[in-house]
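Chemist: all I have is the shape, not the residue letters:
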């Protein structure tokens, strides 16, 4: 399940008071299922990435999904990110 602001306790106050809300999810968990089914090697590569979503931005755009490669053996993320090319979903099942 994709983590959203509404998943937090007191989310209405958080959404109201915060100037910016960023959410971090594992890419494998939030990418649409059809990206995972036909290419297992690519699906495993998704485990190496995290998706940063700008849920709220009072001073600019929100709803932006960026991906960063995990480098947890070094305790960090790769500093150069990019926009997510694949379709993301809130639940694993996606209906067009």
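Modeler: Okay, I see it. Note that the structure is a prediction, hence the values are computed from the model and not measured.
Chemist: when you work out contacts or count neighbours from here on, use the C-alpha atoms and nothing else.
Modeler: Fine.
Chemist: now do residue 17 against residue 28, distance only.
Modeler: Distance, residue 17 to residue 28, by Cα to Cα, to the nearest Å: 31 Å.
Chemist: then residue 57?
Modeler: As judged by Cα to Cα, residue 57 and residue 28 stand 25 Å apart.
Chemist: same question, residue 15
Modeler: Residue 15 sits 26 Å away from residue 28, taking Cα to Cα as the criterion.
Chemist: any chance you could list what contacts the strand or helix carrying residue 44?
Modeler: Element membership of residue 44, judged by DSSP states H and E, is helix 40-46. When contacts are defined by Cα atoms under 8 Å, 6 or more residues apart in numbering, helix 40-46 is touched by residues 27-28, 35-37.
Chemist: and the comparison structure, right after this:
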């Protein structure tokens, strides 16, 4: 399960202790992604994604490198991804680096 994987990365010694935080983070990421895809204004959608990522990762003490959503879209289009119109959850997950 995705939640268990997130929890295991946040607290390898005791994943159950952060499972609720992992569920919360996953829900925030999914909601941010859905709302950003519903917006017609690409710039606003990208701003929403950036803020949603910061809001999700901040309470988890996770560092974040700013997204390059245009680059993600270009790569997805090159590889024939059905999600070439915006970042996928996997692309968003690739933007974070968990602190050791």
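Modeler: Everything's here; your move. Everything numeric here is computed off the predicted structure, so don't read it as measured data.
Chemist: care to give me the TM-score?
Modeler: Here the TM-score for the pair of chains, by TM-score structural alignment, normalised by the length of the first structure, is 0.28; 47 aligned residues with a Cα RMSD of 3.9 Å.
Chemist: sorry, back to before: higher neighbour count, residue 15 and residue 28 of the first structure?
Modeler: A direct count of neighbours by other Cα atoms under 10 Å for residue 15 of the first structure and residue 28 places residue 28 higher, at 21 against 16.
Chemist: packing partners of the host helix or strand of the more buried one?
Modeler: Taking DSSP H and E as the definition, residue 28 of the first structure sits inside helix 27-30. Contact analysis of helix 27-30 of the first structure by 3 or more Cα pairs under 8 Å, 6 or more residues apart in numbering; DSSP states H and E lists helix 40-46, strand 49-57 as its packing neighbours.
Chemist: any chance of TSV for the ones you listed, columns distance to residue 21 of the first structure?
Modeler: Converted to TSV, these look like this (distance: least, Cα to Cα, whole Å):
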stretch	distance to residue 21 of the first structure
helix 40-46	24
strand 49-57	5
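Chemist: how about the ones you listed, which one is nearest residue 66 of the first structure?
Modeler: Nearest of these to residue 66 of the first structure, taken as Cα to Cα: strand 49-57 at 5.1 Å.
Chemist: in the closest one, what's buried?
Modeler: In terms of neighbour count (16 or more other Cα atoms under 10 Å), strand 49-57 of the first structure has its buried residues at 49-56.
Chemist: next secondary structure after the helix or strand hosting residue 46 of the second structure?
Modeler: Remark: residue 46 of the second structure resides in helix 42-57, with elements defined by DSSP H and E. Once the chain leaves helix 42-57 of the second structure, the next helix or strand it forms, by DSSP H and E, is strand 63-64.
Chemist: fine by me, thanks again.
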